[in-house]
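Trainee: take a look and give me a structure for this.
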Amino acid sequence: MHDLHLDHAAVEQLVGLTFAEVERDLILATLHETGGNRTHAANMLGISIRTLRNKISAYRGKGNDVPQSAAQ
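Mentor: Take a look at the predicted model:
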């Protein structure tokens, strides 16, 4: 478990968003941070690569811009 101290102002910006919106934004930001590396992003997020791929597919299906891997 991380010893995480969140900035209260940052947390307050999440108020009013759905869990799905926060999850999507976190996944997309993590993919951006990893240069689109899905394996690294899944590890950082603590989810399986299969779960990440399914979520990416769903986000693309809804028209979200998903970062591409530098290798693609």
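Trainee: C-alpha from now on. contacts and neighbour counts both.
Mentor: Fine.
Trainee: continuing past the top helix by length along the chain, what's the next helix or strand?
Mentor: When the chain is parsed with DSSP state H, its longest helix is helix 19-33. Under the assignment DSSP states H and E, the closest C-terminal helix or strand after helix 19-33 is helix 38-45.
Trainee: buried residues, that following helix. List them.
Mentor: 38-42 (16 or more other C-alpha atoms under 10 Å).
Trainee: thinking again about what came up before, the longest helix of the chain: how far from the chain's middle?
Mentor: Helix 19-33 sits 3 Å away from the centroid of its parent chain (C-alpha atoms, centre = their mean, to the nearest Å).
Trainee: alongside the first, I'd like the structure of this one:
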Amino acid sequence: MYDFAPDASATEALVGLPVADVERDLILATLRQTEGNRTHAANVLGISIRTMRNKLREYAEGGAEIPSAGLVDH
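Mentor: As a prediction, this is how the structure comes out:
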């Protein structure tokens, strides 16, 4: 089971950052925590798998490294 409870100090550290950057980092971190399982990550985040795929395509085009299912380092 994953611990997705927000840490107050971590949340405060986000103040002043662009929402798009926070969203990208949150999506990618959730994908790493779910070991690359896009469907599970989308469910955790409360977004559709279509939105997840679109966001990941956008991030990959921007040069972000996208975790693959089953290939995540621990």
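Trainee: picking up where we left off before, now the buried residues of helix 38-45 of structure 1 in CSV, with distance to E12 of structure 1?
Mentor: Shown next, in CSV, are the buried residues of helix 38-45 of structure 1 (distance: C-alpha to C-alpha, whole Å):
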residue, distance to E12 of structure 1
R38, 29
T39, 30
H40, 28
A41, 25
A42, 26
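Trainee: what's the closest of these to L28 of structure 1?
Mentor: A41 (9.3 Å; C-alpha to C-alpha).
Trainee: can I assume the closest one is in contact with T34?
Mentor: Yes. The pair A41 of structure 1 / T34 is scored as a contact, 6.2 Å apart, by C-alpha atoms under 8 Å.
Trainee: ok so, going back, how big's the offset between the longest helix of structure 1 and structure 2?
Mentor: Mean deviation of helix 19-33 of structure 1 from its aligned counterpart in structure 2 after superposition (mean C-alpha distance after the TM-score superposition for structure 1): 0.4 Å.
Trainee: right, I'll leave it there.
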